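S.K.: What shape does this take:
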Amino acid sequence: MRARKVPAAALADIADAEWVDTSRRPYVEGGIAWVPVREGYSADTNLPERETYRGRGYHLVGDVAILHGEALTEEELAAIVEHCRPRGVVRVKGFIDAMRIPEVEILYGTAGEVRHREQGYTFFLDPTRVMFAQGNRNEKARIAALVRPGERIADMFAGIGYFTIPAAMSGARVHAMEINPIAFEYLQRNIMANHVADRATGELGDCRDLLSGVYDRVLMGHFDALSMLADALAHVREGSVLHVHSIGDMSETIRERVGEAGFSATVTSRRVKKYGPHAWHMVQDVTIS
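M.R.: Next up is the predicted model:
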């Protein structure tokens, strides 16, 4: 790996530099970071390639490794630390109530606020205090590709801006609603950090009370979305599209609810990621007619 040597404390400052190969992760040891370099730019050294990691699955959010599920063995934890050299390793045991507050265990090092870069977007968050939907990466990219400049979009469960930021950067006007005050603070900060304050407006509170007017697209990225479908359908028109997340395929139920609201719809189901044994996180694209 072609790399440049920089102080580890400077990683956030050079994250957007043209020479940084963002498809690869820096190697950090002590206070020094070896940052991958894109072709066509000079490098300080050529590091040997790492062996393929075959251990316990995790996500690197900023410089903190996040994992879910059962407790780790000492060997699994050591393998993660050796592979990605994180500031900390955090196990998320679950999420509490509608605010999706993570219940966490810090297994190594320290955690706290991070600056996470993904697909050209910047997200500030504290993964011990708010949820980060790392597994929805492909869905975020899909939404960014689907929206058209000028669309009016409702993001009913905005969180820290997982879908709000990509949609706004694609030119949409996003009404972003979030009930968790901590997540909302990060949402506001991320709107500013990504320079979309002219296209994204955050609002704190229950989305059922905040929906207003008619939307071209409604993002419903929560597993309780189906229970709030009637609220969303009160703010759509012919041609509007809703993206309804669920565990398992809920197409037939959605068609019934749409019919009860006086519309018809074309419903297409997509798998987002594996949720558990014999269960998938799904998203239903619902086009109103």
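S.K.: all contacts plus neighbour counts: C-alpha atoms, from now on.
M.R.: Noted.
S.K.: how long is stretch 116-127 end to end?
M.R.: 10 Å (C-alpha to C-alpha, to the nearest Å).
S.K.: Also stretch 27-45?
M.R.: End-to-end distance for stretch 27-45, by C-alpha to C-alpha: 12 Å.
S.K.: One more: stretch 132-140?
M.R.: Using C-alpha to C-alpha, one end of stretch 132-140 lies 12 Å from the other.
S.K.: again, but for stretch 271-289
M.R.: One end of stretch 271-289 to the other measures 24 Å (C-alpha to C-alpha).
S.K.: And the contacts of it?
M.R.: By C-alpha atoms under 8 Å, 6 or more residues apart in numbering, the residues outside stretch 271-289 that reach it are 135-136, 138-139, 236-251, 263-270.
S.K.: Could you check which helix or strand contains R56?
M.R.: R56 belongs to no helix or strand when assigned by DSSP states H and E.
S.K.: cool, and the one 4 residues further on?
M.R.: Taking DSSP H and E as the definition, L60 sits inside strand 59-61.
S.K.: what does that strand rub up against?
M.R.: Residues from elsewhere that reach strand 59-61 (C-alpha under 8 Å, 6+ apart): 65-67, 86, 114-116, 127, 134.
S.K.: which one of these sits closest to M156?
M.R.: Distance to M156 across the contacts of strand 59-61 (C-alpha to C-alpha) is lowest for Q134, with 18.4 Å.
S.K.: which non-adjacent residue is nearest the closest one?
M.R.: Distances taken as C-alpha to C-alpha, 6 or more residues apart in numbering place H59 nearest to Q134, at 7.0 Å, with adjacent residues excluded.
S.K.: Burial check on the one you found, number of neighbours?
M.R.: For H59, the neighbour count with other C-alpha atoms under 10 Å is 15.
S.K.: T45 versus that one, what's the distance?
M.R.: H59 sits at a distance of 27 Å from T45 (criterion: C-alpha to C-alpha).
S.K.: Equivalent analysis for G150, please.
M.R.: From G150 across to T45, the span is 46 Å (C-alpha to C-alpha).
S.K.: quick one: the helices in the stretch 51-200 of the chain?
M.R.: Using DSSP state H, counting those that start in this stretch, the helices of the stretch 51-200 of the chain run over residues 74-84, 137-146, 164-169, 181-193.
S.K.: one more to line up against the first:
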Amino acid sequence: MEVPCIAVAREVGETARTALAEAELLDGDHEIAVDNGRIYIPVTDPDSAVDAVAAVEGDTEITARNLPARQGVQTPADLLDFEPSLERIGDIVVIDEDDPDRAEAIAEAVIDADLPARSVLNRASKIKGELRVREWDVVTTDDTAADSDLTPTETVHREYGHSFLLNLAAVYFSPRLATERHRVVEKVESGERFLDMFAGVGPFVIPAASRDANAVAVDLNETAIDYCRENARRNSVVDAVTAITGDVREVADDYRGWADRLVMNLPHSANEFLDTAGTRSQATTVLSTTTISNMRTTPSNRGLRRYGRPPSRSMRWPSKPNTSSGRTPHTS
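M.R.: Predicted coordinates:
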């Protein structure tokens, strides 16, 4: 069957494979192929994979290719009569099924297949409340797995060389934003003052601190901040991360005009916090925000213009989540 691949020159194949493995983007169900001096590496997310191999020398392209399945690898689809929709977060597999019998069948297939899965969770609610968490049904969990000391909804998620302990039942976390987070953080320079207004478990501030930034994490969710502190310890950046529990509008007065780079990842209501972002910024602060809108002139654009300058021309506002970076309106 045709699967998405990253194609690179044979000479840099191992470099590319290592980068994709570190980003957890390798498709382990299919073999790597070599043809006419090019290596075809199967990947799970081709768009993210392009970013993961951006530093690899030579011509890199996304393509689709018929690749043989790896011998001995059994997938959930092999055990079912359909291809289930799955999402991996660490060693947790997430499904979204209304039929409990179908959910049970998928969970059983996941555990019996050759996947490093410890728990299978079924979404039981939408994301809700100020803390942006959802309810889960634990369909099955493997108490004999390596991380059996964790609760069924806890896991360690690895992203671009960093590890994040988190509890899906207690914090907001989206692995789908991994590429956007990486794009923001890879621009951070040593000595920058980095402020994340809705930090969660630290997927922005931990990598920023690893790049020698002075990082401040603020979140209303006390549990998320506890995990953020633990993740700072896990990633050896404790001294570079200050984690604060509370409403950013109330607890960040000490950081007025402080930030060189400010992250505001709250897609549905980021506009309500533009005043706070503006007062925490200085003349050259870079603001990265996520918005969801299908309007040509978004509330975010209008809010930014209130400070005296529209967003960067490179910004686009599609009807799906988009993380965009630009100088704050203070820039001359």
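S.K.: sorry, back to before: and the helices of the stretch 51-200 of structure 1: which comes nearest V214 of structure 1?
M.R.: Taking the helices of the stretch 51-200 of structure 1 one by one with C-alpha to C-alpha, helix 164-169 is closest: 17.2 Å.
S.K.: So which bit of structure 2 is the closest one matched to?
M.R.: Per TM-score structural alignment, the counterpart of helix 164-169 of structure 1 in structure 2 is residues 205-210.
S.K.: chain center to the strand holding L60 of structure 1: distance?
M.R.: Taking C-alpha atoms, centre = their mean, to the nearest Å, the mean C-alpha location of strand 59-61 of structure 1 is offset from the chain mean by 11 Å.
S.K.: Where in structure 2 does it fall?
M.R.: So strand 59-61 of structure 1 sits over residues 87-89 in structure 2, by TM-score structural alignment.
S.K.: Aligned counterpart of V196 of structure 1 in structure 2, please.
M.R.: In structure 2, the residue paired with V196 of structure 1 according to TM-score structural alignment is V237.
S.K.: Quick check: its match vs V3 of structure 2, distance?
M.R.: The gap separating V237 of structure 2 from V3 of structure 2 is 38 Å, by C-alpha to C-alpha.
S.K.: Out of those two, name the residue with the larger neighbour count.
M.R.: Counted by other C-alpha under 10 Å, V237 of structure 2 and V3 do not tie: V237 has more neighbours, with 22 against 17.
S.K.: Can you tell me which of the contacts of strand 59-61 of structure 1 are buried?
M.R.: Neighbour counting with 16 or more other C-alpha atoms under 10 Å marks 65-67, 86, 114-116, 127 as buried within the contacts of strand 59-61 of structure 1.
S.K.: just those now: which is nearest R208 of structure 1?
M.R.: Closest approach to R208 of structure 1 among those (C-alpha to C-alpha): P127, at 26.1 Å.
S.K.: And the residue nearest the centre of structure 2?
M.R.: With distances taken as C-alpha atoms, centre = their mean, A178 lies nearest the centre of structure 2, 2.8 Å away.
S.K.: any idea how far the aligned partner of that one in structure 1 lies from L47 of structure 1?
M.R.: Taking TM-score structural alignment, A178 of structure 2 has R137 as its aligned residue in structure 1. As for R137 of structure 1, its distance to L47 of structure 1 is 28 Å (criterion: C-alpha to C-alpha).
S.K.: repeat for A176 of structure 1
M.R.: In terms of C-alpha to C-alpha, A176 of structure 1 sits 43 Å off from L47 of structure 1.
S.K.: Check L211 of structure 1 too.
M.R.: Separation of L211 of structure 1 from L47 of structure 1 (C-alpha to C-alpha): 52 Å.
S.K.: next one: E82 of structure 1
M.R.: On the measure of C-alpha to C-alpha, E82 of structure 1 and L47 of structure 1 end up 16 Å apart.
S.K.: Around the corresponding residue of structure 2 for R237 of structure 1, how many other residues sit close by?
M.R.: Per TM-score structural alignment, the equivalent position to R237 of structure 1 in structure 2 is Q282. The number of residues packed near Q282 of structure 2 is 19, by other C-alpha under 10 Å.
S.K.: close enough to count as contact, Q282 of structure 2 and G257?
M.R.: Yes - with contact defined as C-alpha atoms under 8 Å, Q282 of structure 2 counts as touching G257 (4.7 Å).
S.K.: For the buried ones among the contacts of strand 59-61 of structure 1, work out which two are farthest apart.
M.R.: L67 and R115, at 17.8 Å, using C-alpha to C-alpha across these.
S.K.: who touches stretch 244-264 of structure 1?
M.R.: Residues from elsewhere that reach stretch 244-264 of structure 1 (C-alpha under 8 Å, 6+ apart): 219-226, 229-230, 233-234, 265, 267-269, 275, 279-286, 288-289.
S.K.: for that stretch, how far is the first residue from the last?
M.R.: Start-to-end span of stretch 244-264 of structure 1 (C-alpha to C-alpha) is 15 Å.
S.K.: Now do the same contact list for F157 of structure 1.
M.R.: Listed by C-alpha under 8 Å, 6+ apart, the contact partners of F157 of structure 1 are 176-179, 207, 219-222.
S.K.: Same list, the helices of the stretch 51-200 of structure 1, but as CSV with distance to E51 of structure 1 please.
M.R.: Formatted as CSV, those follow (distance: least, C-alpha to C-alpha, whole Å):
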stretch, distance to E51 of structure 1
helix 74-84, 9
helix 137-146, 25
helix 164-169, 33
helix 181-193, 35
